[in-house]
Each structure stands twice: as C-alpha cells, then as structure tokens.
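>>> Sequence and predicted structure are below.
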Amino acid sequence: MTGGITRRRLLAATALGGSALTAGGWALAGGSLTPGQPGLLLRSQTPLPQPYAVPLPVPPVLTPTRPGDTTDVYEIVQKPARLRILAGLETTAWTYGGTFPGPTLVSRSGRRTVVRHRNELPHPTVVHLHGGHTPDGSDGYPTALILPRDGTAHHSDGMAGMPGMPEASGARDHASVGRTYTYPMEQRASTLWYHDHRMGFTGPNVWHGLAGFHLVHDDEEEALPLPRRERDIPLMIADRAFAADGSFRYPALDTAQRTPGVTDPYMDGVLGDVLLVNGAPWPVLETQRLRYRLRLLNASNARRYRLALEPPPPGGDGLVQIGGDGGLLERPLAHDTLDIAPAERFDVIVDFSRYRPGTRVRLVNRLGSGSTANVMRFDISTGRPPADDSRIPDRLSTIPTPRPERAATTRTFHFQRQAGAGGWTINGRPYEPGRPLATVRLGTTELWRFVTDFHHPVHVHLDHFQVTARNGRSPGPYDAGWKDTVDLRPAESVEILTRFTDYPGRFMLHCHNLEHEDMAMMADFVTE
C-alpha cells in the first residue's frame, strides 16, 4: 500500500499523542505518507549537464604532516575554492583543503589520529567525525566553533523557541581560531565521514562542500580476500542545485549566517536536481570484469535513494552488502535494491564479471525521477581482465547477538514537528545546548525507541548500535550490523540497543535531515 492511513500508522500516530495527524505532523510535513522523499525540489537555474560525460573522480588520500610511532597528525585548511563542476562554469565551494569532497583520511584501528583544522572561510565552522568513537572534546559539539582566521565571530539570532547561540544557556564551549581534534581510533574498520556540524548552519555548510571520507582499517578486515586498492572505491552521493552563474543554490533565510534555517517551503528538507558522485555530475567509471568494493555514502541534506543496477546482472542480487555504518557485517547480504538515507553508509561488492564485455551498467535511483533517476554509470571493459584474486567469504566478522532484555533502561524519543515550537522537535522540545534529554552511565546497555511523524534519519553520536525491532517486528532488510544512523519513515518506530563506553561527557542525538537538524531537531545526552 502506497497511500492512505493504515491502522498501524494510525496507532503509531496515537503513540505520538495524536500530533502526527494534526498541525505537528503529516499535514505540515508535506503530507507525505509514502516511503518516497521528504523535502521540496529546488531547481537549478542553469541548463543541467549531460549525464555520463565526465570520469568519476576519486578524492585524494591526505598525507600526514607528522607521522609518529603511535600518532598521525594531519592539517586541513577550510577555504573557499573555485571548482569546475558544471561545464563552462565555475562554482565557489566551501572546502576542506580546496576540494569537494575533501581529502580522504585513512587511519589504522588503535592508532591515534590528530587533525588540526584552520578556518579561512568567511564564517565559523565545526567538524564532526561521523561514526567516530570519540571523546566529547573532539566530537564536534555544535557550539564548539572554529572561527575564521581574522577571529571574527558570527552570533546568530537563534532558533525559534530556544535561546540565542552560541552563548546559549548551558553551552560551555569557547570558540577558537583553529581547533585540534584527537581521534583515538579505538574502533573497528569502517567507512566514516567528516562534515560540518555548526549549530543552525550544518545544512548550508555541507551543501556548499564541507564533507569528506575518513576510512579506518584493521587486521580483521585486511585478512579477508576483498577487492583492494584501485578496486576499493568510496562514492559520496549528494544532490545539489545550481544558480545561473554556476554557484550552489540554497534557500537560506540569511546568507550572512546570522539567522539559521531555510525559507518556509523548504522546512521539510532541500532536494537538488543534479546528482553528484564524488563532486562530479552523473560520472562514469571504467571497470574491468572483476569484483569491485563500493563504499556508498549518502551525503545529501535530505534526499533518500533506492539504488539499483540497471541492467541487473543475470540472476539478480547485484549489490552484495558486506558492511554498514559501523563496519563489516557478520555475513554478506545480497540485494537487488538498496535504500540509503542521509548519512548512512553501505559497503557493497559488485561483480562486473557477471556482465558481458562492453556492457554499460547504470547505478539508478528508483526514488528519483527525471534528472534524479540516474546516479552514475559503469562502463565494463572489452579487454581480457587479469585473474581476480578477490572473493566474498561466507563469514565476514563476529557480531554479538543483541539482548534487549539485558538493557539497564528503556528510553523513548519522539521526533515530531510541533506547531508553536518553531520547527522540528525531540520529545516536544526544540534543541537547547546544555540541556540533556538523557543521562547515561558508562558501561551500561540501553534500549532506545525512536518514534516519528515524518521521514527522519536518526543519528546517535559516540557509540554504534544494533537495530532490534522495527514497528514491533523484526529489523528491516537494511538494518543489519552496527549502525550509527537509522532511517525512519512516517509514523514508524524503531528500537535500538547500544552500550555506552569509554568517554564521559556531552554528546548528540539528532535527525540527519540537515534542514530538520538546523531547525532544532537535536538533543544532548550525557555520559558519566
């Protein structure tokens, strides 16, 4: 069923106190009751480029400025850069190191990584290592600003219903010119990414280019016969819209970044009509008839994708998932389609030897239409490939079976749009820095229940989790393994189980639809 209010959804709405059927729910959230898209399309004002006209770029790997026995030190300058994204036009991007995506950082599990950021942009920023198991001082709390090089601070007028920022009540962070982030990397191999996390302005900052990959390797992963080197490819998928002069187009309330948020029609989320992969529109990758490992990241502000190969390989199951947000799955999972919400990562193997030489295989988006229905293309070589030394093992890793009955406590978080609260809320409240919705004892396991009125990809900082139930039933087909972001559809509930470890302090829980996040759908939790 693709429309209408089912009994299950009506019961879920009742669990939200009925608000999902009134001004706080579907009616003001775009009226969507389908598993399609949140948000509103922002159309480009310049002719769209021809698809499959440019090769796929692969972000460069950053070299440490000071490698050591136990620590690698990196330096990144955040700065504007003029990039050639559309043919014949230049786009001013806000970048890490002058590229979009930013350079890829590669770390070793158990080996500390230190990243020093300097801000040469005209506005403050914050950096969050998404999926990192990180002490609170380096987690990228949204008021821990990195000021522009001249030391000027921009103080916004605040979000409706909450104090101004960053000097909001309870905020203890001090802005600084330059900031050093220390990542212990006491975590398993996984595909992480780093991006801006400034309160009220994450949406425009990421939209304009502040995002990059951070890959973690370990002995377990490297012992597996998976595709390596040039056949291990990170793919950052992001939609954007462009103005007539080639600049990024975004419906910010205030381009000077003093008042956060977007214009009212885009409160549900901003969707672009150009799909970029690693910063290039609808690119092409020439492949051999071999297995490839594709690290898929949805870096869009709000757009969800349903990815598939077209044509599918003979027999189907063309996307074999080996990992997710938090690294390797226990066993591979074969998919014909793969739903991926903002901030989610899926690590997949595609065996191009299943196709005839010379086949052109499109990666398509079955939740898109028109220009957003295609993502990129793989052109399979006609030449004889070398012997393929890779394979997909039947067993990849060992993941403990979740035991919800052992949870120390159960907490429920309602993700809703509230009339009168000025935007998106968690448990009926817009975000206020320093006011935690939960205090958690380190070393304990908790069961958290997320209940939604709309599409919300929910992200939890500090520790990965396992999905134990969806709508009171078994987890969904894309919920396997360790995750840090889980996709919820309208009037849906998800239960997750996580154990909080290592680091006391203040961390975040929020929607990763960046327009929802900027309009107050965040909450603090404290570990002690």
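Nice, I can see it. Not measured: the values here are computed from a predicted model.
>>> Every contact and neighbour count from this point should use C-alpha atoms.
OK.
>>> all strands for the stretch 101-250 of the chain, in order.
Secondary structure of the stretch 101-250 of the chain by DSSP state E, counting those that start in this stretch: the strands cover 102-108, 112-119, 127-130, 179-183, 190-196, 211-217, 232-240.
>>> Please list the residues outside the shortest one that contact it.
Meaning strand 127-130. 138-141, 192-198, 214, 461 (CA atoms under 8 Å, 6 or more residues apart in numbering).
>>> One more to weigh against that first structure:
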Amino acid sequence: MSETREIGRRRVLGIGGALGLTAVTALTTAARLARHPASTGGQLRSGVPLPPAFQAPLPLPSVLKPVSASGGVDRYEITQREAPLEILPGVKTPMWTYGGTFPGPTIEARRGRPVTVTHHNELPVPSVVHLHGGRAPATSDGYPTDLVLPRNWQDPSSHMTHGAHDMGGMGGTQGMQGALGMRDPRAVVTRLTRDYSFPMDQRPTLLWYHDHRMDFTAPAIWRGLAGLHIVRDDAEDSLGLPSGPCELPLMIADRAFDDHGNLHYPSLDPTLREQPGVEEAYLAGVLGDVILVNGAPWPVHEVTAVRHRLRVLNASNARHYDLEAVTDDGRRLDLVQVGADQGLLATPVTHRSLPIAPAERYDVVVDFGVVPVGGRVRIVNRLGSGRTRDVMAFKVARKATDHSRVPRDLSYDLPTWRRSDATRIRDFSFRAGRMHGGHGWLIGGLPFDPARSDVTTRLGDVEVWRLIADVHHPVHLHLVGFRVLSRSGRKPLPHDAGLKDTVSLRPGESAEIITRFDGYRGRYLFHCHNAEHEDMGMMANLEII
C-alpha cells in the first residue's frame, strides 16, 4: 500500500519525482473517465421541470437543542427516518433524513464541552454516522462496518459473522456482506440505536456529519443523510467576525430528480441492501443537474449591506466548484478566507474565486456593503455550465451599521510541524484499477479491505505523506488535521492555507501533507471523498498504536 522510510534531510527534500512512473499507468487507465479538466464523473439529467434560479428563499438549518446538559455533557438525540420533503416547489420528494429535515439539524458545540449524540435508525437499511473532521475515539468515529441495524434486519447473505460484536442485546450478531465479499471481525454492530461521543477537544470550526456505511455511503448521502456540526470557543467569539444573522452556513450539494420528482441516482441495487455500485456511465462519480444550498434549489437570501461570514461546505458526492461572488454589473467581490476545514487561519487570505472539492469547507467573509441597496450578488460556479453554473444569490435589502471586523491576526494555535519533525514518509497513489473482475478505485494498487492493516503509526508521530492522483480525488484523513506542504513539487496554492482534513488533488497532480497522529489510539480511515470512488474501494485503514 505505502512506501515507508525513516527519513534523513536528503530524503525529505528530494521526493519530488518518487511516483512519476506510477502516475503514467494511472493516468492512462483513467483517461476515458476524465470528461474534461473541470470535473470527474457523469451528469444525470432531471426528468421533472426545474424551477428558475433565485426564487426559493434560502433555508437555514434548525439548531438542535440538547435533551440533557447534566454532568458537563450535552446530550442530543437524532432519529434517522424517511420523510417526504418539498425540495422542488410543489413537489414532494421521499428522502432519508436526520430528524425529518435536509440538511439534518445543526449541532452547536463549545470547545472542551463533550457531546454525545444518540442516533436511532428507523431506515430500511443499516447506517453508520461519521462526524467529518471530528476528533473522536475510534469507537465513535463511524467506521464503515460499525453498523446500526434497523428493526427486523436480516443480513442478505444469511451468514453469521464470527467475532463481530453486537452491542444491542436484541438477538443474533450480524455483520455486513460488502462488495469485497468479506467480513470484518472487529466490527461493532448495534441494533436500533448507538451513542456517538465527541470530547470536542478541537479548534472551533465547521464540521459535518453523514452516513458512512461500507459500500453504500454515496447513495445514502445522496438521499439526504448529511447535517452540520459547528464548534465554537471564546477566543473566536472575541474576534468580532460577522455573527448572528450575518453568519450563514451554506451546504452546497447537487442532485437530480426523475419524472415524478423523486431523487434520481443510478444505483445497481436501488434497495441499497445487497449489490453496491452504480451504472457504468457514472463509475467516475455521480453529478446532478440541480444545485441545492441548504436543501433549496438555486436559492436567494436577503442581506443587509454589511460583512457576512459564509460557512461553506461542499456536500456533493463528486462535483467540484470554483466559487466567485459577482454583482449584476459584472464586478467580482473579494472572498476573504478566515478559516479552512479545521478552523481559523493565522491571517486572512483574499481570493477572487475559491475552488472547493467534495467534503471541503471554507470560512469566508464577503462585504455586501460595497453593493448598493437593491443590488444582487450571484454566487457562481466557474466549473459549471448551463444550470450548474448558478449556485445562489444574495439581494442587498437595506443599509445597516457594520460592527464586525476581520482582524489581521486570527489564530495563534495552529501547529508548526516541520519536515525535520517527521519520523517517516509514505507514498500513496490514488487511481483507477480492476477489483474482483470489475472496475474499482484503488489506493496503492489495492481496494479497501477492513481486515487488512494498511498504515500503522505511533500515537504522537509526525509524518509526511505524498499523494498522487490520476483524476480528481479529494483525499480525507480521519481524526487528524494536516498542512499542505507542496503541490507537484511547487508551493501550496493560496486556498491550501491553514489546517485541513481534505485535500483536493487535480488530475495528474501530487501533493505533500504533514500531520501529527495525536488524540486517540485505534482504527481510523483515509479515503477519497468522491463518494462513488469511496464505495468502489478507495479507502484504507489507519491504525494508531
């Protein structure tokens, strides 16, 4: 899987071409899958008439209230269930939801105050919840085989799993038959409910939670299993950044709808019970032709003429965006980035456009004070075409006094890992390949196997990883944040600033990242967050000992 070495100074400084030959084969294999440089995937076409842009109001996800705050722990409950939702105007779309809404309810947490979320599974299939970007013990990280079984679930393979643990106390132990035809002896399976506990010992940032069931993550997210989780602390609160109604969470996700207004997704098994995967035309990823923000198609939001903080998440399965804010007279507004996946930057970075891959988050400030009252600002996707070029719009409704600011210094607690701190370097290729006679997406030439240990590292070790891609691959590490050291042997790009947990690799590109594996021991993951790639083998195990 990986090439690991103890590294001296010469090795650390000279790894630029280490994977060049590997890339040649990978790029050849994937050439037919890369439609054009801006995207990786096949686009579905909706059958139902689509509404015009910038008419639906922007929904704001509800903030979930804890059911208990005793003992210094905030406790929440969420029921996963099917619900008919009005996504397109006048049309009811059956969806899988957290708490009956899409996005699911937002959890707001304080740094250092533990959170426990009890999930109840009333869906027709097993589920797993992963808090993306969260620093959690392995038992609460949402490993893909740590299933929560629904009532009366019968394993389609009808085999019992030896060694798996059933914590539910409601009958026999059952595991999961995945695409790889194998079992996970370490899986911890519950029935109906599971508690996920998060210490919240991490920097303030925007996280998100989503389904992470092995082989079926992509269709589960597509059907609606995604929600926001925000971590705050006193230091961030004191900065004076836009807040209250001037702080807007924006979950961007593309979808497609069939002739009846149901979600359209090309699953080989629409029941999501037995056969994973998608139709051949969508092996590289599933793209929709409707852009949703907070669950509404191409919405509009009224704002006052002051700075606004936009907490942006790309929750799409495979679609990449390059966002810009454009007035109706063609002016581009500055996007002042103040935070990345894992929290505040050291100092702000100003962009004219901002690329964002699946699962990435960016914290940006936009000053609507430079737009006259009555003016409009469109958020445009420079990588889109036709209807997918528009994302949403803001209408400047009134003047107001702006009490916010963007300070020159934002955060002092960013890690300062150096190459000389690294104990080893590892090389990984992310590329298309063959898996059990069919198409797969591989890391280091291997598809995911929950029974195999791919990377073992010691708690507290600093490592440098070099990643190389054939087509677009947003690579996500569980548990830890990292810094981007280089791209294809050159300096990181401006949007690589800060602490990240997902790095977007473009076709043929390589990147070096550095991280420290701290927090907890146990089994975690790293994988591509193109959700279709993930389901078709592009995951690997990370064991921290």
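Structure's in. What do you need? As the structure is a computational prediction, the values presented were derived from the model and not from experiment.
>>> Superposing both, give me the TM-score.
After superposition, the two chains reach a TM-score (TM-score structural alignment, normalised by the length of structure 1) of 0.93; 508 aligned residues with a CA RMSD of 1.8 Å.
>>> returning to what we had before: just so I know, which of the strands of the stretch 101-250 of structure 1 lies nearest Asp268 of structure 1?
strand 232-240 (15.5 Å; CA to CA).
>>> Which strands or helices does the closest one pack on?
Helices and strands touching strand 232-240 of structure 1, by 3 or more CA pairs under 8 Å, 6 or more residues apart in numbering; DSSP states H and E, are strand 270-272, strand 274-277, strand 291-298.
>>> Dump these to CSV, plus mean neighbour count.
Supplementary listing: these in CSV, determined by neighbours: other CA atoms under 10 Å:
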stretch, mean neighbour count
strand 270-272, 26
strand 274-277, 24
strand 291-298, 23
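>>> would CSV of those strands with distance to Ala308 of structure 1 be doable?
Output for these, formatted as CSV (distance: least, CA to CA, whole Å):
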stretch, distance to Ala308 of structure 1
strand 270-272, 20
strand 274-277, 15
strand 291-298, 12
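>>> Out of the ones you listed, which is closest to Arg116 of structure 1?
Relative to Arg116 of structure 1, the nearest member of those by CA to CA is strand 291-298, separated by 24.1 Å.
>>> that's a strand at Gly71 of structure 2, yeah?
No: Gly71 of structure 2: not assigned to a strand; according to DSSP: H, G, I helix; E, B strand; the rest coil it is helix.
>>> separation between it and Pro114 of structure 2?
From Gly71 of structure 2 across to Pro114 of structure 2, the span is 10 Å (CA to CA, to the nearest Å).
>>> quick one: which of the two has more around it?
With neighbours defined as other CA atoms under 10 Å, Gly71 of structure 2 and Pro114 compare such that Pro114 has more, 18 against 7.
>>> And that one? What does it align with in structure 1?
Here Pro114 of structure 2 is matched to Arg112 in structure 1, going by TM-score structural alignment.
>>> I'd guessed that match sits against Tyr181; true?
No: in this structure Arg112 of structure 1 lies outside contact range of Tyr181 using CA atoms under 8 Å: 10.6 Å.
>>> rewinding a little: next up, the contacts around the match of Pro114 of structure 2.
Per CA under 8 Å, 6+ apart, neighbours of Arg112 of structure 1: 70-72, 182-185.
>>> try Pro225 of structure 1
Pro225 of structure 1 neighbours (CA under 8 Å, 6+ apart): 389-393.
>>> Glu90 of structure 1 versus the nearest residue to Thr398 of structure 1 once chain neighbours are set aside, what's the distance?
Leaving aside its sequence neighbours, Thr398 of structure 1 sits nearest to Glu330 (CA to CA, 6 or more residues apart in numbering; 5.3 Å). Per CA to CA, Glu330 of structure 1 is found 45 Å from Glu90 of structure 1.
>>> Looking at those two, which is more packed in?
Glu330 (18 against 15).
>>> Where does the more buried one fall, secondary structure wise?
strand 327-335 (DSSP states H and E).
>>> Going by neighbour count, which residues of that strand are buried?
Buried residues in strand 327-335 of structure 1, counted by 16 or more other CA atoms under 10 Å: 327-335.
>>> want to throw those residues into a markdown table with distance to Gly98 of structure 1?
Below are the buried residues of strand 327-335 of structure 1 laid out as a markdown table (distance: CA to CA, whole Å):
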| residue | distance to Gly98 of structure 1 |
| --- | --- |
| Gly327 | 29 |
| Leu328 | 31 |
| Leu329 | 34 |
| Glu330 | 38 |
| Arg331 | 39 |
| Pro332 | 37 |
| Leu333 | 37 |
| Ala334 | 37 |
| His335 | 36 |
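>>> from these, which is closest to Pro311 of structure 1?
Closest to Pro311 of structure 1, out of all of these and judged by CA to CA, is His335, at 14.0 Å.
>>> Next up, the contacts around the corresponding residue of structure 2 for that closest one.
Using TM-score structural alignment as the criterion, His335 of structure 1 maps onto His351 of structure 2. Going by CA under 8 Å, 6+ apart, His351 of structure 2 touches 334-337.
>>> In strands, which of those fall?
335-337 (DSSP state E).
>>> Compare these and tell me which has the most neighbours.
For these, the largest number of neighbours (other CA under 10 Å) sits with Gln337, at 25 neighbours.
>>> who touches that one in this structure?
Taking CA under 8 Å, 6+ apart as the test, what Gln337 of structure 2 contacts is 348-351, 362-365.
>>> ok, now which ones touch Leu363 of structure 1?
Neighbours of Leu363 of structure 1 in contact, by CA under 8 Å, 6+ apart: 307-310, 374-378.
>>> Which of the three states applies to the residue nearest to it when sequence neighbours are not counted?
Among residues not flanking Leu363 of structure 1 along the chain, Leu309 sits closest, at 4.9 Å (CA to CA, 6+ apart). Three-state assignment for Leu309 of structure 1 (three-state DSSP): strand.
>>> Let me know the distance separating the counterpart of Leu309 of structure 1 in structure 2 from Phe428 of structure 2.
Using TM-score structural alignment, the equivalent of Leu309 of structure 1 in structure 2 is Ala325. Relative to Phe428 of structure 2, Ala325 of structure 2 is positioned 36 Å away (CA to CA).
>>> Fine, thanks again, bye for now.
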